[in-house]
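J.: Sequence first, predicted model second:
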Amino acid sequence: MDMLVRRDRRRRIAALLTGAVGVLALLSAVLPPLRDRLETLIGLTPFLVPATAAGVTALAGCTLLVVARGLRRGSRLAWAAALVLLVVLTLLHLVKGIDWEEAVITAGVGAYLVTQRRAFPVLPSRAAAVRAVALSIGGALVAVFVAAAITVSFGGHRHHHYFGETAREAAGRLVGVDEARRVGVPAGVVPGLGPASSRVLPVVGVGLVCSALWLLFAPRRAPKLSRHDHERERERARHVVERWGGDTLAYFALRDDKDWFFTGSSVVAHSVRGDVCLVSPDPVGPPAEREAAWSDFREYAERNGWTVLVIGASETWLPVYERNGMRGVYLGDEAVLDCSAFTLQGGHMKSLRQAYNRVGRAGVTYSFHSPASLTPQLRAEMSALSVQSRRGEAERGFSMTLSRLADPADPDLLLTLAHQAVEGGSSRLVGFIQWVPAADVDGWSLDVMRRSTEEDLPSGIVDAMIIATAEHVRDAGQKGLGLNFAVLRTVVSGEQEGRVPEIARQVLTRLGSHSQMESLWRFNAKYDPAWRARFVVVDDLAQLATDGLAMARAEGLTGELPLISAIPRLGEQLQGVGTALLERLPGRTREDERDDDEDDDGGAAPGAAPTR
């Protein structure tokens, strides 16, 4: 474990130093050399040598910036490329102007890298190598063909008589080889293109090299399993979750878009998005295996060049992550309702009591099912209601949703169905909640809830379903219900005091997300729940922005990020993480909240559970 932390620290240092040397090379190339040193150098070599060395130095500096990314990912190929470039740069600094200061710094960074070989174990995959070669060859052929075609078409009589010869001259300039002198034109000029070619073609060549290196240094892609193998792995993970998965988020490890890493008796559910490996929930397995399981997974991620981001981490796992060199960032709180102590009595429960009674008077009753016992008709009604009430064309979420609705493959779920009696003695489905098992709270954890959007329905159906479920759980001898997640609850509620939380509240207000988050927090708070803090855990705080973007994509929130809104069509305005999480409160609007205070207490309708 300590070795993993040390290797990661060395990679971070190596990437920073290499990037700094790259920037230094660019600055040194564009700044004029010291006069006395240049005069000494010109006395020893032709003037063309330092001038050419300065240009090559700039190109090498640009390439080093790309290589630095590979070093941060632990690429062995990036390590080798960096050593070669640093050696070349050391010589170039001396040749272009006897810049011994830059040469010493560059050589020192190279010496450091020589001693850190073991910190770079990631090798490029065969697919990445094929893509890099295809890009290099294909791009070079296109560039040479275009340059030669322009030369022949617009070069007058200055081009070669044979297209092949002109193409060879263009290829030479692409890789920095000057052969144009042989046709009686100025040095560095491809016949027919003019002096611009000596600038454009080398830049295109460097661009192709950097692009190929970018592909080679990219982390490995996650292995793709067939549908059959993926389902088999999921069922294997299900056995682990059933045995050890007590956390309110543990069952969400079985989402269809996740992969599973097995070690010992534990499993780590994850999904690779680009170069970020998203882990959610915390690893599931025996408590005695926590350190070993996480260490094994970190080594697996390191071999593939992935950075690791844990979403929704619990406080009990934070020490394990921190001992691996990771940092936890507060994300919000999960509301957990104690059904054995929950009551509707008291003035602070007035809004819930009114909602429950109002829905009961409208003839709404509740039933509880397992997905395995649902009739095809009920399952079809749930699917139709879900499509009707959800926001957007597809379900969103990653860390706190299951991705399957009333699937017979999940027989241990609990479904709360709300039906309203209609004329003719029949009934219609007006709402449902899907719960996943959560042994740690001796009960269930909220997955998804939906209510009909028909205008003739009373407000408060979601609240009424939760209250009915709480009573059902209590009558069954169980205790807890995991409710919604309140993003940045302690910040939004004002529980955190100080300058930083105050600034955060002002920023959220300006971005339009404070009211969304506050609405979600207040929806939870009226149940008087216990709060469980959840965290995002990152490898490096410097990568929080890029890792956070990967998390937002997974949760389906990229259209609501403020910084992305500056890019056309990627987002209009931050609605906040709370907007998407409010999707778990379908149909509940500010009008609903006003209605809660407009109705007086009333008796429950026949068939509805009595108030408490």
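T.: Arrived safely.
J.: Please count neighbours and contacts with C-alpha atoms only from this point.
T.: OK.
J.: How many neighbouring residues does E598 have?
T.: Residues lying near E598 (other CA atoms under 10 Å) number 11.
J.: ugh, wrong one, I meant T509
T.: Taking other CA under 10 Å as the criterion, the count of residues near T509 is 14.
J.: count of residues packed around the closest residue to it other than its chain neighbours?
T.: If the residues on either side of it in the chain are set aside, T509 comes closest to S515, at 7.2 Å by CA to CA, 6 or more residues apart in numbering. Burial of S515, expressed as a neighbour count using other CA under 10 Å, amounts to 17.
J.: Check the one 4 residues further on too.
T.: Using other CA under 10 Å, the number of residues around S519 comes to 20.
J.: For the residue nearest to T509, pull up the helix or strand it's in.
T.: Counting by DSSP states H and E, the element that carries S515 is helix 514-525.
J.: Could you list every helix and strand in contact with that helix?
T.: Secondary-structure packing of helix 514-525 (3 or more CA pairs under 8 Å, 6 or more residues apart in numbering; DSSP states H and E): strand 480-487, helix 489-492, helix 499-511, helix 577-581.
J.: what's in contact with that helix?
T.: For helix 514-525, contacts defined as CA atoms under 8 Å, 6 or more residues apart in numbering pick out 335, 483-489, 492-493, 505, 508-509, 575-579, 581-582.
J.: For G482, see how far away E495 is.
T.: According to CA to CA, to the nearest Å, E495 stands 21 Å off from G482.
J.: neighbour-wise, which of these two wins?
T.: Set side by side, E495 and G482 give different neighbour counts by other CA under 10 Å, the larger being at G482 (27 against 10).
J.: Against that first model, consider the following:
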Amino acid sequence: TYLLIRPLVPMAVAGITLLAGIILIISGTLPSSSSRLGLLRDIVPMPIIEISHLLGSIVGILLIVIARGLYRKLSRAWVAAMFLMVLGLAASLLKGLDWEEAVGMGLAITLLIIFRSAFYRTDSVSVFRLDTKWLFTCAALLAAIFWVGLFAYSNVEYQDTLWWQFAFDADVSRSLRASFVISVIFLGIGLHSILNKRGAIKQNQVISNTVRDIIAQSPSTEAQLDLLGDKSFLVSEDNIAYLAYCDTGGSLITRGEPIGDETSGKNLMWQLRELADRSGKRCAFYAVSSKYMETYLDLGLSILKIGETARVSLKGFTLDGPKKKSFRYAHNKAARDGYEFSVVKKADVPKILPELRGISDAWMKSKQGEEKAFSLGYFDETYLVNFDHAVLRHSDTGGIVAFANLFQGANQHELSLDLMRYDPTGPKIAMDALFGAMMLWGAEQGFQWFSLGAAPFSGIENRELSSLWNRIGGFIYNHGENVYHFEGLRSFKQKFDPTWTPNYLASPGGLAAPKILYEVNSLVSGGVRGLLR
């Protein structure tokens, strides 16, 4: 029975805590019972009554704030609630013998003790930090309570001296002081929440030899993006699988699916889901295939199609055919103009890094863009020395005009690239020439596939009876050319007659999916501004 009701406990306790806070503030705003105050007059000194009255109101606003933490099952919120409930119980009795409030506090304390195990999550963020929605909700709630107080004392003419009246029957003065203190505390909490807004946790991870070994043994080139060092890793106990993820502050988001052994990978997916739950965060798997579809559903996640990945078979690959005309032209013209293609082994890459840096900086400046991350690589020496590089250079001067780092899957299963940049002052055909030469080289080396990467929102069915997500995704794909060349990117890749496979996002359902996608965009581009650049 306990296991059945346990999921409902945080919601119920949060509601009770919120109600207790509201009652304490209303009680501090409205006139006290004169008969009960009369009983306290000869027992409790007036300063104690004044302090208890103010303390009750302070406890009330703090209980309202930490109710959100209890709803999120935070352990520290439970500790804070216990402390505040005890103070609230004492304040209720000392400020006016409000035994009904005290009994309610006592029952709430009993519930907190009984269901202590339901509040198990740990989070480094303060329990007094609120999100925007909760801030506005609390502000509206307090405004309504203050209006009730103003209505209750509408027959009393305001005077400055009211602030300094201390007497057993000075209800108006106590209400004014309590309202002021509550407002100051709430303003402080609001500023604290805004100034300490939760953001992505920067990683800068040291990549273990175990992870490097698993990547080297993976036939998929996608795994090699994890050498960026911008992600955290969950590694299986048997050291034959890992899962790379980023912590955005509100979510743990993977880039792709587990790498390595499938059974160990499934266990890692559950570990990440449990880690996210303990931390009070969402869990999502971004840009994944259908391989672990059953596990995503078992994890309680929803599946959304976010695009397609293009792969070209390199068996018998050539640049022949009308669709590849521009690449064939660039390949031949580059040869006539004295440019040659070569692959620089990763051991020799440090020697050409200064030249590559100059090309990369000039390319970035010409595009007026910014480096990406997470699912895309960026120019970083410690990252690039992990790979062989394809370069296009002039045979006479030896100067490099274009380069790309090569992703090479195990057993020559797949070839791909990450960074591909060219000198803006060099030949205009440099990019197409390098691209075509890489694919021809891959075919000569015996690679089975060449991955062209993803085409966002491609292949999403946009029909009248499609889901809302499909209709939104289809609209963005068809009408988002001014922001990002969605359709143009797919058309470019279609020239190679690739095999398209779907890409998915596995995330909590409802409004969580748009939040996850926004957080992914922040990881990749730094927000909406970065996407536009």
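T.: Sure thing, it's come through. Since the model is a prediction, treat every value here as computed from it, not as a measurement.
J.: Quick TM-score on the pair, please.
T.: Once superposed, chain against chain, the TM-score is 0.71 (TM-score structural alignment, normalised by the length of structure 2); 482 aligned residues with a CA RMSD of 5.3 Å.
J.: before we move on, back to that, mean deviation, the helix or strand that the helix holding S515 of structure 1 is followed by versus structure 2?
T.: Later in the chain than helix 514-525 of structure 1, the nearest helix or strand by DSSP H and E is strand 530-538. Relative to the matching residues in structure 2, strand 530-538 of structure 1 has an average distance of 2.1 Å after the fit, by mean CA distance after the TM-score superposition for structure 1.
J.: Mind listing what's buried along strand 530-538 of structure 1?
T.: Buried residues in strand 530-538 of structure 1, counting neighbours by 16 or more other CA atoms under 10 Å, are found at 531, 533-538.
J.: which bit of structure 1 covers stretch 228-236 of structure 2?
T.: Per TM-score structural alignment, the counterpart of stretch 228-236 of structure 2 in structure 1 is residues 255-263.
J.: How about residues contacting that stretch?
T.: Where contact means CA under 8 Å, 6+ apart, the residues beyond stretch 255-263 of structure 1 that reach it are 230, 233-234, 237, 267-271, 293, 296-297, 398, 401-404.
J.: So which residues of the stretch 301-450 of structure 1 form strands?
T.: Ranges of strands in the stretch 301-450 of structure 1, per DSSP state E, counting those that start in this stretch, are 307-314, 327-338, 364-369, 414-421, 427-438, 443-451.
J.: and of those, who's closest to A550 of structure 1?
T.: Evaluated over the strands of the stretch 301-450 of structure 1, closeness to A550 of structure 1 peaks at strand 307-314, with 9.1 Å, by CA to CA.
J.: ok, back up a step: mean per-residue distance, the helix holding S515 of structure 1 to structure 2?
T.: Once superposed with structure 2, the aligned residues differ from helix 514-525 of structure 1 by a mean of 2.2 Å; criterion: mean CA distance after the TM-score superposition for structure 1.
J.: Distance from that helix to the middle of the chain?
T.: Going by CA atoms, centre = their mean, to the nearest Å, the spacing between the C-alpha centre of helix 514-525 of structure 1 and its chain's C-alpha centre is 24 Å.
J.: in that helix, what's buried?
T.: Under 16+ other CA under 10 Å, the buried positions of helix 514-525 of structure 1 are 514-521, 523-524.
J.: is it possible to export those residues to CSV including distance to L71 of structure 1?
T.: Listed next are the buried residues of helix 514-525 of structure 1 as CSV, based on distance: CA to CA, whole Å:
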residue, distance to L71 of structure 1
H514, 39
S515, 42
Q516, 41
M517, 39
E518, 42
S519, 44
L520, 42
W521, 42
F523, 47
N524, 45
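J.: Return the member of the residues you listed nearest to L446 of structure 1.
T.: Within the set of the buried residues of helix 514-525 of structure 1, N524 lies nearest L446 of structure 1; the separation is 12.1 Å, counting by CA to CA.
J.: What lines up with the closest one in structure 2?
T.: Taking TM-score structural alignment, N524 of structure 1 has K493 as its aligned residue in structure 2.
J.: and the gap between its match and V312 of structure 2?
T.: Using CA to CA, one obtains 9 Å as the distance from K493 of structure 2 to V312 of structure 2.
J.: Mind listing the shared neighbours of these two?
T.: With the criterion set as CA under 8 Å, 6+ apart, the overlap between the contacts of K493 of structure 2 and V312 is L452.
J.: re the thing from before, quick one, which of the helices and strands packed on helix 514-525 of structure 1 is nearest to V130 of structure 1?
T.: Taking CA to CA, helix 577-581 is the member of those nearest to V130 of structure 1, at 39.3 Å.
J.: State the number of residues packed around the closest residue in space to V104 of structure 1 that isn't next to it in sequence.
T.: In space, V104 of structure 1 comes closest to T90 once its chain neighbours are excluded; the distance is 7.4 Å by CA to CA, 6+ apart. Residue neighbour count, defined by other CA under 10 Å, stands at 23 for T90 of structure 1.
J.: Please report the distance of T90 of structure 1 from G61 of structure 1.
T.: Distance check for T90 of structure 1 against G61 of structure 1: by CA to CA, it reads 11 Å.
J.: and what of D540 of structure 1?
T.: Taken as CA to CA, the spacing of D540 of structure 1 relative to G61 of structure 1 amounts to 25 Å.
J.: How about E39 of structure 1?
T.: Plainly put, E39 of structure 1 is 25 Å away from G61 of structure 1 if you go by CA to CA.
J.: Equivalent analysis for F217 of structure 1, please.
T.: Taken as CA to CA, the spacing of F217 of structure 1 relative to G61 of structure 1 amounts to 17 Å.
J.: show me where the stretch 151-300 of structure 1 has strands.
T.: Listed in chain order (using DSSP E, counting those that start in this stretch), the strands of the stretch 151-300 of structure 1 are 259-263, 266-273, 276-279.
J.: between D540 and G61 of structure 1, who's got more neighbours?
T.: When D540 of structure 1 is set against G61 and neighbours are counted by other CA under 10 Å, the residue ahead is G61, at 26 against 18.
J.: Return the list of helices and strands in contact with the strand or helix carrying L38 of structure 1.
T.: Assessed by DSSP H and E, L38 of structure 1 sits inside helix 35-44. Under the contact criterion of 3+ CA pairs under 8 Å, 6+ apart, the helices and strands touching helix 35-44 of structure 1 comprise helix 76-97.
J.: re earlier: how about the residue nearest to V104 of structure 1, what does it touch?
T.: So, once contact is read as CA under 8 Å, 6+ apart, T90 of structure 1 ends up touching 102-104, 106-107.
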